[in-house]
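Chemist: Let's see this in three dimensions:
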Amino acid sequence: MKKIYVALTVALVALSVAGCASKPAAKEPPKEQVPTKGPNYVVIDHKTMALGGAIPDWLEIYMNGGGLRDIEALPKYKDVFVFVGEDSGTNLNALRQWATGFSVAQDMARLVSTRVQARFAGAAAGSPDDEYGRYFENVVKTASDATYSGARKEADFWVLKRYFKADGKTVDREVYDYYVLVTIDKETLKKQIDNVLNGVKTDKPLTKEQQTAVDRVKQSFYEGF
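Modeler: The predicted structure follows:
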């Protein structure tokens, strides 16, 4: 009888050990960290998150490195040029005031001139100043001084980004980014930019090569705009 009792005890202990071993190990909660690909941040809050909303398509494209032309490829914006104004900081209320006070009339010239400058610079084989002579400097200045009509503030949106250090785990900082989307009918803006491109005068004549380069960009200006 004693031997049977001992045998049963050993068997019960063995079953107990086996049962413990078969239980899956408790998993640690996932740690928030920067994605292995893409920017070194995660979005931890945004304008419509509390309401179950999502980041709009135009901003998803812009935040992921897409350009204005990528936004314009969306069906909703196929007939307009788009521009994005942005500001950053740690004070959301201050950024809200900036977005509320965003003046399309005042900021449109800066947004357009930046895009005009990028168009000429992108088409240049070397230095834009060498490629286009004084025309380049003057066209950028004229574009920034011009007044543009027909643009409107389409939308605004903010996101709170948590940035990480190089290890992808240590939090570096948290920053609010506020974006304002501006749209303008393509044909309306083309007419106004054409007036700028064709109205620029230079205080020094362009060389034959420079004039050819300027004419080449002007002829296909909106293909890369």
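
Chemist: C-alpha from now on. contacts and neighbour counts both.
Modeler: Noted.

Chemist: Which helix or which strand is home to the residue nearest to Ala124 when sequence neighbours are not counted?
Modeler: Leaving aside its sequence neighbours, Ala124 sits nearest to Glu131 (Cα to Cα, 6 or more residues apart in numbering; 6.3 Å). According to DSSP states H and E, Glu131 maps onto helix 128-132.

Chemist: for Ile193, same thing?
Modeler: With DSSP H and E as the criterion, the answer for Ile193 is helix 186-199.

Chemist: The chain: strands as residue ranges?
Modeler: Counting by DSSP state E, the chain has strands at residues 41-46, 80-89, 152-164, 171-185.

Chemist: okay if I get those strands as a markdown table plus mean neighbour count?
Modeler: Shown next, in a markdown table, are the strands of the chain (neighbours: other Cα atoms under 10 Å):
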| stretch | mean neighbour count |
| --- | --- |
| strand 41-46 | 16 |
| strand 80-89 | 18 |
| strand 152-164 | 18 |
| strand 171-185 | 18 |
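
Chemist: Same list, the ones you listed, but as JSON lines with distance to Val17 please.
Modeler: Shown next, in JSON lines, are the strands of the chain (distance: least, Cα to Cα, whole Å):
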{"stretch": "strand 41-46", "distance to Val17": "43"}
{"stretch": "strand 80-89", "distance to Val17": "57"}
{"stretch": "strand 152-164", "distance to Val17": "43"}
{"stretch": "strand 171-185", "distance to Val17": "42"}
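
Chemist: another one to check against the first:
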Amino acid sequence: MKRNLIVLAVVIAFIGLAGCVSSGPTPPPAPPMAVPPFEILQHKGTTLGVAQPPAWIEASLLGPQEVEKLSGYAGKFVVTVDVTGTDLEGTQLAAQRLNADSEIARYLSIRVKDTFAGAQVGDKDMLETYMERVVKSVSEARFSGFSRSADWWVQIRWYKPDKKQTWDRDEFRVLQLYTIDKEVLNEQLRKFLDGEAAVEPKTPEKERAMEAVQNAFYEGF
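Modeler: As a prediction, this is how the structure comes out:
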């Protein structure tokens, strides 16, 4: 009889414990969805009855690397030449006058600099001059193989980052999409990396650091 009472007490205690666990504090509600930072008011296809702009448009407004994540751009490196203005005609005219080659080189130099900065390798500080020369060479270069894949214009309403959709500004933007096979671009970039490495004063430590930086560069670019 005592054994039965002990077993019953254990069962009751277990049930009570389970009840305490299940009746714990209510988890906090899921955070509200982020308010989009912008809204497309109209675009190139509006007058043609096209409701939505191409997928690359909204992606490019968040950065060219977002376009590269789209399925249609696998294996491609993307540069978006973007001109902003207060009226459509003036913005289109400015886009026509823009030197795309210079804009591509400028963007590539920024991305090269960011890739160097993000390379997780030791002894990177001793290569600061080398990396600066590579960035400068890229900014002054003219790259071959880029093709203008598309162009579009949009009128955008930007909101302030206060999660209340508070109006900030309206603007027109003309976007030109340039693409190149990553292998083709990497081959051209390799010439800058190797060319500047050839004139860099060598020490065993520097050579090891340079090799590590170059390997990390191609993985992160």
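
Chemist: Please state their TM-score.
Modeler: Scored by TM-score structural alignment, normalised by the length of structure 2, the superposition of the two chains gives a TM-score of 0.71; 188 aligned residues with a Cα RMSD of 2.9 Å.

Chemist: circling back to that earlier point, buried residues, the helix holding Glu131 of structure 1. List them.
Modeler: Buried residues in helix 128-132 of structure 1, defined by neighbour count with 16 or more other Cα atoms under 10 Å: 128, 131-132.

Chemist: With stretch 115-135 of structure 2 instead?
Modeler: 115-116, 119, 124, 127, 130-131, 133-135.

Chemist: Need the max-distance pair from the residues you listed.
Modeler: Farthest apart among these by Cα to Cα are Ala119 and Arg133. That separation is 16.7 Å.

Chemist: Next up, the contacts around the residue nearest the centre of structure 2.
Modeler: Nearest to the mean C-alpha position of structure 2, by Cα atoms, centre = their mean, lies Gln65 at 3.7 Å. Gln65 of structure 2 sits next to Val78 when contact means Cα atoms under 8 Å, 6 or more residues apart in numbering.

Chemist: Please tell me how far it sits from Tyr107 of structure 2.
Modeler: Note on Gln65 of structure 2: its distance to Tyr107 of structure 2, by Cα to Cα, to the nearest Å, is 12 Å.

Chemist: Then Thr46 of structure 2?
Modeler: From Thr46 of structure 2 to Tyr107 of structure 2 the distance is 30 Å (Cα to Cα).

Chemist: how many other residues sit next to the alignment partner in structure 2 of Thr48 of structure 1?
Modeler: Alignment note: Thr48 of structure 1 maps to Gly45 in structure 2; criterion TM-score structural alignment. Gly45 of structure 2 has 15 neighbouring residues, counting by other Cα atoms under 10 Å.

Chemist: Looking at structure 2, which helix is longest?
Modeler: Longest helix in structure 2, counting residues (DSSP state H): helix 2-22.

Chemist: before we move on, back to that, is it true that the match of Thr48 of structure 1 touches Asp151?
Modeler: No: between Gly45 of structure 2 and Asp151 there is no contact under Cα atoms under 8 Å: 11.4 Å.

Chemist: how near is the aligned residue in structure 2 for Gln117 of structure 1 to Val138 of structure 2?
Modeler: Using TM-score structural alignment, the partner of Gln117 of structure 1 in structure 2 is Lys113. With distances taken as Cα to Cα, Lys113 of structure 2 is found 10 Å from Val138 of structure 2.

Chemist: So between the two, which is more surrounded?
Modeler: Each of Lys113 of structure 2 and Val138 has its neighbours counted (other Cα under 10 Å); Val138 has more, 23 against 18.

Chemist: After alignment, which residue of structure 1 pairs with that one?
Modeler: Under the alignment (TM-score structural alignment), Val138 of structure 2 maps onto Ala143 of structure 1.

Chemist: Pretty sure that match sits against Met108.
Modeler: No: with contact defined as Cα under 8 Å, Ala143 of structure 1 does not reach Met108; the gap is 9.9 Å.

Chemist: Mutual contacts of the two, please.
Modeler: When Cα under 8 Å, 6+ apart defines a contact, no residue borders Ala143 of structure 1 and Met108 alike.

Chemist: Tell me which residues of stretch 184-200 of structure 2 come out buried.
Modeler: 185, 188-189, 192-193, 196-197, 200.

Chemist: who's in contact with stretch 205-220 of structure 1?
Modeler: Contacts of stretch 205-220 of structure 1 (Cα under 8 Å, 6+ apart): 120, 123, 130-135, 197.

Chemist: now with 7 Å?
Modeler: 131-133 (Cα atoms under 7 Å, 6 or more residues apart in numbering).

Chemist: next one: stretch 166-176 of structure 1
Modeler: Stretch 166-176 of structure 1 is contacted from outside by 33-34, 88-90, 92, 158-165, using Cα under 7 Å, 6+ apart.

Chemist: Please, where are all the helices along structure 1?
Modeler: Counting by DSSP H, the helices of structure 1 are 2-22, 57-63, 68-72, 92-100, 104-123, 128-132, 134-145, 186-199, 208-219.

Chemist: Turn the ones you listed into TSV, columns for distance to Ile44 of structure 1.
Modeler: Compiled in TSV, the helices of structure 1 are given as follows (distance: least, Cα to Cα, whole Å):
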stretch	distance to Ile44 of structure 1
helix 2-22	37
helix 57-63	14
helix 68-72	23
helix 92-100	14
helix 104-123	29
helix 128-132	41
helix 134-145	36
helix 186-199	35
helix 208-219	43
